[in-house]
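>>> Could you look at this predicted model? Sequence included:
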Amino acid sequence: MSSQVIKNTENLLQPILEEKNLELVDVEYVKEGKNWFLRVYIDKEGGIDIAECGEVSEQLSEKLDETDPVTDAYFLEVSSPGVERPLKTEADFEKNLNKNVFVKLYEPIDGAKEYEGTLKDFTNNSASIEYKVKTRRKVVEIPFNKIAKARIAVTL
């Protein structure tokens, strides 16, 4: 059911975002406690502001009311993905070369299921991440289909 809500929401969002030259980063439909949340993350080159999120929220809300794809009561949230933006698609990886990333895997590679390091390359559906083990630098090749979750990682 939640995958259908997400798909319907993405379909309603696409024309709104195209008109405003915005990018859809992610849609989540999750239950937290007793409440359902429909969360939409949008962005654009140079970042997005609260006014743009508000406009998209209003337009999407109207479309959702018209088509009523969600049977449960829910809260709609439209926001920026933030500095730790998720990396969902191959294009996301290609656009974020040389950035620090955190990757969680479905199954271990070289004995680990999580890696944090610099995304050095993304070719042939595989991410090359350079990471440190004590004072040594190592590179791990991670096939895209083995990645459960990935995001930009902020280092302080």
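Perfect, I can see it now.

>>> make it CA atoms for all contacts and neighbour counts henceforth
Fine.

>>> This protein: strands as residue ranges?
Secondary structure of the chain by DSSP state E: the strands cover 23-32, 35-43, 74-79, 100-109, 112-123, 126-133, 136-143, 147-152.

>>> What residues sit buried inside the first one?
To tie it back to what came earlier, the one meant is strand 23-32. By neighbour count, and taking 16 or more other C-alpha atoms under 10 Å as the criterion, the buried residues in strand 23-32 are 23, 24, 25, 26, 27, 28, 29.

>>> which residues sit against that strand?
Strand 23-32 is touched from outside by 2, 5-6, 9-10, 14, 17, 36-44, 81, 86, 88, with contacts defined as C-alpha atoms under 8 Å, 6 or more residues apart in numbering.

>>> Return the members of those residues classed as buried.
Using 16+ other C-alpha under 10 Å as the burial test, the contacts of strand 23-32 include 5-6, 9-10, 17, 37-43, 81, 86, 88 as buried.

>>> thinking again about what came up before, of all the strands of the chain, which one is nearest residue 61?
Evaluated with C-alpha to C-alpha, these place strand 74-79 nearest to residue 61, the distance being 7.7 Å.

>>> Could you check the angle the closest one makes with strand 23-32?
150 degrees (axes from the mean of the first three to the mean of the last three C-alpha atoms, to 10 degrees).

>>> coming back round to it: can you tell me which of the buried ones among the contacts of strand 23-32 lies closest to residue 100?
Out of those, the one with the shortest distance to residue 100 is residue 86. That distance is 12.2 Å, counting by C-alpha to C-alpha.

>>> Look up how far residue 66 lies from the closest residue to residue 127 other than its chain neighbours.
In this structure, residue 127 finds its nearest non-sequential neighbour in residue 142, 5.1 Å apart by C-alpha to C-alpha, 6 or more residues apart in numbering. Residue 142 sits 43 Å away from residue 66, going by C-alpha to C-alpha, to the nearest Å.

>>> try this one next to it:
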Amino acid sequence: MLKDESMKKLWNLGYKAVEAAGFELIDMEFVKESGNWYLRYYIDKPGGITIDDCQTVSVEVGRLLDIADLIPCSYILEVSSPGLERPIKTDKDFLRYIGSFVEIKTFEKIGDKKVFTGILEDYSNNTVTVKNGECYLIPKEKISSAKLKFKWDGDRK
């Protein structure tokens, strides 16, 4: 619905508001679900995000969106934590989460697999190393999605 230029403006607007509040902008999406458009900003900080943090950012982003008037239709603004299984997108993210349990999906098979779960062992030269018994070297350009993967320690009742 929105052109790349408008999406970049929405990202920059959110980035400024989120950084000014002392948080990090992790991701942004503008999607249609059940007949409604949603503009979602995912934010984070060391120690995690609270509801009050989301409210603070939502008020400021909402104010800036009203001024900029970039979206030509009605939409719902949401500001949220990226959650336990947050996406890993940037070089900084891959480096930050070395040693973490991850799930990497690729556009095409590498060996006989398209989904790799295990410990993120390394990230260098645009190649991700995931270890789960075997070591898998995955070129970043072949990654369709990457996220932290929460590992359950047995049943919780």
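Done, it's in. Here the structure is a predicted model, which means the values were calculated and not measured.

>>> can you put the buried residues of strand 23-32 of the first structure in CSV and add distance to residue 109 of the first structure?
CSV is the format used below for the buried residues of strand 23-32 of the first structure (distance: C-alpha to C-alpha, whole Å):
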residue, distance to residue 109 of the first structure
23, 32
24, 30
25, 27
26, 27
27, 29
28, 28
29, 30
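
>>> give the contact list for the closest residue to residue 77 of the second structure other than its chain neighbours.
By the measure of C-alpha to C-alpha, 6+ apart, the closest residue to residue 77 of the second structure outside its immediate chain neighbours is residue 39, 4.9 Å from it. Taking C-alpha under 8 Å, 6+ apart, we find residue 39 of the second structure in contact with 28, 29, 30, 31, 75, 76, 77, 78.

>>> just these now: which is nearest residue 63 of the second structure?
Nearest to residue 63 of the second structure among the contacts of residue 39 of the second structure: residue 77, at 11.2 Å, using C-alpha to C-alpha.

>>> give the contact list for that closest one.
When the contact criterion is C-alpha under 8 Å, 6+ apart, the partners of residue 77 of the second structure are 38, 39, 40, 58, 62.

>>> ok, 7 Å please
Taking C-alpha atoms under 7 Å, 6 or more residues apart in numbering as the contact definition, residue 77 of the second structure lies against 38, 39, 40.

>>> From what I see, the first one and residue 76 are in contact.
Which is residue 38 of the second structure. Yes. At 4.7 Å, residue 38 of the second structure and residue 76 qualify as touching, with contact defined as C-alpha atoms under 7 Å.

>>> still on that earlier bit, out of the strands of the first structure, nearest to residue 51 of the first structure?
Where the strands of the first structure are weighed against each other on C-alpha to C-alpha, the nearest is strand 74-79, at 10.2 Å.

>>> what residue lies at the spatial centre of the first structure?
Relative to the mean C-alpha position of the first structure, the nearest C-alpha, by C-alpha atoms, centre = their mean, is the one of residue 86, at 3.4 Å.

>>> for the buried residues of strand 23-32 of the first structure, which one is nearest residue 70 of the first structure?
When the buried residues of strand 23-32 of the first structure are compared for distance to residue 70 of the first structure, the smallest value, 9.8 Å, is given by residue 29; criterion: C-alpha to C-alpha.

>>> nearest residue to the closest one other than its sequence neighbours?
Nearest-residue entry for residue 29 of the first structure: residue 38, 4.5 Å, with adjacent residues in sequence omitted and distances by C-alpha to C-alpha, 6+ apart.

>>> That neighbour pairs with which position in the second structure?
With TM-score structural alignment as the matching criterion, the partner of residue 38 of the first structure in the second structure is residue 39.

>>> Over to residue 145 of the first structure?
Matched to the second structure by TM-score structural alignment, residue 145 of the first structure sits across from residue 141.

>>> What is the neighbour count of its match?
Number of residues near residue 141 of the second structure (other C-alpha atoms under 10 Å) recorded here: 10.

>>> if I pick it, what's in contact with it?
Applying C-alpha under 7 Å, 6+ apart, no residues qualify as near residue 141 of the second structure.

>>> Near the residue nearest to residue 86 of the first structure when sequence neighbours are not counted, how many other residues are there?
Using C-alpha to C-alpha, 6+ apart and skipping the chain neighbours, the partner closest in space to residue 86 of the first structure is residue 151 (4.0 Å). Counted with other C-alpha under 10 Å, the neighbours of residue 151 of the first structure add up to 20.
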